[in-house]
Every structure is written in C-alpha cells, then in structure tokens.
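Asker: sequence and predicted structure, then a few things I'm wondering about:
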Amino acid sequence: ICTPPLAQQLLPQSIATLRRRLPDAPCSLLSQPTREIVRSLLLRESDLGLSLHDPDHADIHCQVIAQGKLQLLAPHGWLQPKQKYISLQDLAGQSMVGLEGHDPLSPALDHKLHALRPAPVVHTRVQTHQMMRSMVEAGEGLAIVDPFTALGARSAGLDACPLAPAVPINLYALTLKNGEPALAIQALLDIVTEQAAAMLSS
C-alpha cells in the first residue's frame, strides 16, 4: 500500500520485478494517503506501506529507503534549455496549482512560498500529485511535486527541474513494529529501494 505518487511508476515496476523473482507470490497494490496506510498496517490489512511522509506513530517502524528533491513542473518550453534548477524567487507572482489534503510535502516550503512578494497565485487546488501534473499539462500553471511524479511528467514532455536551494524529500518504508516481514515483503522492499535509487539518480 502506498501514497498516490508511488503508484504510478515505482511500485508497478517493482512488483513486476518481484513477479519475475517469485512468480507465485500473491500481491495487492493499493493507493492511500499516509494516515490510511498507518490504519491499514495497524489493522494488519497490509504488510508494507510506502510513503513520502513520516507518520511519527509509536507502533509503526519508519525506515528511510531513498531521498530525492522536490521538483518544479512546468509546461514544455517554460524552462530554459538545459536549465538545471529553479530559484524559489523565480516563482514570485506565478500562477501555480495547489495541493489539498493532509499530506503537504514540505510545510517549510509552503511557508517560504507564502512569503514571496508578490506571492504565487493559486486558483486551483487538487488532491494528488498526478492531478497536479494533469493541471500543468492543461496549462493551469506551475506545480511543485515529488521527484517520482516529475520523472513521469518529464518523460511525457513537461519541463521539470529541482528547486534551489534544494528541498529534500524522503521515501519511507512503513511496517508494524516488532513484526517479522515475510520473504516476499522483504524481497519487494529490497527491489523498491534499488528501483527508487535508480529513478532518482537518472
């Protein structure tokens, strides 16, 4: 079970790799916000959660398995050719797509964006990073997204680059404390860790 940004590329590819190694291992992939992942783990409905947030829960073991950087998503041609990063100050006054809900990627970043003068203009708020990407594709403005969403968007033709100064973001594996992961779960976790590192270094 994972948060929506991880269900687009990282988990499908990881599960396909697991299937080649363990053809008979049963597997279900669900996408939920972090609080629902925690609930599912506590009820033993799921064995492994993957999130871009640390739930800070006493009964959940939280392990950092990869780290990336938040990315700006923009319509094709908005960034300069070969532009390596975008300064936060360059977002002052820009039209941006906002994120609703309980999973802000970086409260500190939100504070910095609100402090820009003129502040970015947010006319539309959506629920997931995939929806943010779709709104950027529709010409609704710029968006700040996780690196996994940015990777898929870049391959589809959108512009993407990291913010400067960089805003790091962790990928967490969530499991019940004192639980012993099954062989297939440990294998999947190893694969996800490898795949995430490969994606984030590309």
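Answerer: Looks like it came in fine.
Asker: could you use CA atoms for every contact and neighbour count after this?
Answerer: Fine.
Asker: mind listing the helices for the chain?
Answerer: 10-21, 34-42, 107-115, 129-137, 147-155, 183-201 (DSSP state H).
Asker: what lies in contact with the fifth one?
Answerer: Residues lying outside helix 147-155 but in contact with it, judged by C-alpha atoms under 8 Å, 6 or more residues apart in numbering, are 5-6, 8-10, 68-73, 129-130, 133, 159-160, 199-200.
Asker: mind running it again at 6 Å?
Answerer: Contacts of helix 147-155 with the rest of the structure, by C-alpha atoms under 6 Å, 6 or more residues apart in numbering, involve 5, 70, 71.
Asker: list the buried residues of that helix.
Answerer: Within helix 147-155, the residues that count as buried by 16 or more other C-alpha atoms under 10 Å are 147, 148, 149, 150, 151, 152, 153, 154.
Asker: again, but for stretch 84-103
Answerer: Those buried within stretch 84-103 under the rule 16+ other C-alpha under 10 Å are 85, 86, 88, 91, 92, 95, 96, 97, 98, 99, 103.
Asker: let me know the closest of these to residue 21.
Answerer: residue 103 (33.4 Å; C-alpha to C-alpha).
Asker: and the gap between the closest one and residue 166?
Answerer: Remark: distance between residue 103 and residue 166 (C-alpha to C-alpha, to the nearest Å) = 19 Å.
Asker: check it against this one:
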Amino acid sequence: MALYKESEAIFALHAKLENRMRDLRENRAGHLAIVATPPLAYSIIPSALSGFLRRRPETRVFFDVRRYEGIIEGVLSRVAELGFALGLTHHPGIAHEVVHTGEMVCVLPPQHPLADRPMISASDLSGLPFIGLERGTRLGEAVRDSFARAGAPFQPTVEVRYCNTACVLAAAGVGAAVVDPFSPRQNGGSGLVVRPFTPTTQAVAYMLWSEAEPLSRLAKAFLNEIRKESALLERTAPHQQHGAESG
C-alpha cells in the first residue's frame, strides 16, 4: 500500500506527459504569434483563427494589427512567426505565398446617386464627395494610379489611412471610396453598397514568414486554415462584389 501511494503520483505524471505529447503531435498545444495589416486582420483571419483554436483549446495565440512596415519588421525579428499583408515588395529573408488575388472595389452608401450602377469607374466619381486613402500608403498609391490611368482627377473630400475607416465613413454617408475587397466584409458590410471598380486595380493578399527557421507545425496548420478561408472567399467574392448590398 505504501508503494502504491508513492507510485500513484508517478502514474498521474506519466498520464499527463502522454496527453501533452499527444497534443503536440496533433498540433493542439503551443504558442503562435501572428501579425497582419487591418484589411486581413478584420476579415479572413478571425474566421480562420476561430476554427483553428476550437480544435486546439490549449494553444495560445499572440495577434497584432500593424501597418505593412510593422509586418515586415515583426517577421524578420521573429516577434511573429506569420505575417499577413496586402501587396508585397521583395525583402531578403522573407518567404511568401499568395493568399488571395482580388480587385479593389467601390463602396457607397445606399442613397448614393451611383448606387444603382453595376460598375463604378474613376471618372464616375469625379466631382462627387470621395474618401481617399492616404498618400504614400501602398493602397493609396494604387488608387491614385488607377485614377491617373483613367485620366480622372483625384480630389478626395476626406483622406484616411485605412480602408476600414473609409468603409465606416462611406456607410455613414460621407461619400464613396475605393478600397480593398476584404474591408467591406467587416461587420457584414452593414450599410454599404459594394461595386466593381474600373480601371481594374489588383489587391493581392500574402502570407509571410522568415526563411531563417522552418515553420512550426502550428504555423503550418494555421496556414492550412487560411487556405481554406481563401478558397471560401474565392467562391463568395463575385456575389459580394455584384450584389446590391453586402450583408
């Protein structure tokens, strides 16, 4: 009996270690750090993270929202194992994979005079209240370039840094905006009309990681979740962009 009492604690520890090993084998435990720019942080990542953590209740995640420069810095410094951003310039030491290739869209309040049109051009927006993206940002410069290609003046009434801010203002009736295809999905795109925008302006989403070390099994598992969400996004994108209202 004395030996049994002494060994009981050992058997309990052995069982705990076995459970821990099983969790590690099945990617259920561990720590994962992620950084993302706002369009992806508020759209594709939350749903992927939900399913990922539901199957791995012991996993702990660090998730931060940063500007593009912060994503590159976070991945290179290994503060985050995975980064997600729209657009990419080559950076030594960073590997990448395309998550989704979409096109910039025009968002308008339902009462907007252009809301009934199936497609909005840069020229259509001339002379109307317009919410522009900040000069010097990757998406801001892409939108300016699209207006230049169309020979249309770029004269924003309000200038903002982030696409989700532009969506909030558009829904409030401030004016139209040209944004990435992810941002209107936040909160179901409530109060927004979403239309294709011409000239076509690509918005490519990337996932990034450091080439200095191999990805952990948890990171690989999360990338698979993102791929699933991307496939779902591909199937629903046409409906979202062409419907009278998103959400």
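Answerer: Right, received. Where do you want to start? Because the structure is a prediction, the values reported are computed rather than measured.
Asker: report the TM-score for the pair.
Answerer: Once superposed, the chains reach a TM-score of 0.88 (TM-score structural alignment, normalised by the length of the first structure), with 201 aligned residues with a C-alpha RMSD of 2.2 Å.
Asker: could you dump the buried residues of stretch 84-103 of the first structure into CSV and include distance to residue 38 of the first structure?
Answerer: Shown next, in CSV, are the buried residues of stretch 84-103 of the first structure (distance: C-alpha to C-alpha, whole Å):
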residue, distance to residue 38 of the first structure
85, 34
86, 34
88, 33
91, 34
92, 36
95, 34
96, 30
97, 28
98, 25
99, 21
103, 13
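Asker: now for those residues: which two are most distant?
Answerer: 85 and 103 (24.2 Å).
Asker: trace residue 43 of the first structure over to the second structure, please.
Answerer: Alignment note: residue 43 of the first structure maps to residue 77 in the second structure; criterion TM-score structural alignment.
Asker: mind listing what whatever residue of the first structure lines up with residue 110 of the second structure touches?
Answerer: By TM-score structural alignment, residue 110 of the second structure lines up with residue 76 in the first structure. Neighbour list for residue 76 of the first structure: 158, 159 [criterion: C-alpha under 6 Å, 6+ apart].
Asker: quick check: the residue in the first structure sticking out farthest from the centre vs residue 42 of the first structure, distance?
Answerer: Seen from the C-alpha centroid of the first structure, the residue lying at the greatest distance (C-alpha atoms, centre = their mean) is residue 24, 29.0 Å away. Distance of residue 24 of the first structure to residue 42 of the first structure, computed by C-alpha to C-alpha: 26 Å.
Asker: ok, back up a step: adding distance to residue 175 of the first structure, write the helices of the first structure out as CSV.
Answerer: CSV is the format used below for the helices of the first structure (distance: least, C-alpha to C-alpha, whole Å):
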stretch, distance to residue 175 of the first structure
helix 10-21, 16
helix 34-42, 7
helix 107-115, 25
helix 129-137, 24
helix 147-155, 22
helix 183-201, 10
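Asker: with respect to residue 59 of the first structure, which of those lies nearest?
Answerer: Here helix 34-42 is closest among those (C-alpha to C-alpha), at 7.7 Å.
Asker: the closest one vs the second structure, average offset?
Answerer: For helix 34-42 of the first structure, the mean deviation from the second structure after alignment is 1.0 Å (mean C-alpha distance after the TM-score superposition for the first structure).
Asker: what's in contact with that helix?
Answerer: residue 46.
Asker: repeat that with 7 Å
Answerer: By C-alpha atoms under 7 Å, 6 or more residues apart in numbering, the list of residues contacting helix 34-42 of the first structure from outside reads 1, 3, 46, 47, 49, 51, 53, 55, 175, 176.
Asker: in that helix, which residues are buried?
Answerer: Quick answer for helix 34-42 of the first structure (16+ other C-alpha under 10 Å): 34, 37, 38, 40, 41, 42.
Asker: can you pull out the strands in the second structure?
Answerer: 29-36, 58-65, 82-86, 94-103, 105-108, 120-121, 130-133, 158-160, 176-179, 193-198, 202-210 (DSSP state E).
Asker: can I get these in a markdown table with distance to residue 143 of the second structure?
Answerer: What follows is these, written out as a markdown table (distance: least, C-alpha to C-alpha, whole Å):
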| stretch | distance to residue 143 of the second structure |
| --- | --- |
| strand 29-36 | 21 |
| strand 58-65 | 22 |
| strand 82-86 | 14 |
| strand 94-103 | 11 |
| strand 105-108 | 10 |
| strand 120-121 | 12 |
| strand 130-133 | 8 |
| strand 158-160 | 12 |
| strand 176-179 | 7 |
| strand 193-198 | 10 |
| strand 202-210 | 10 |
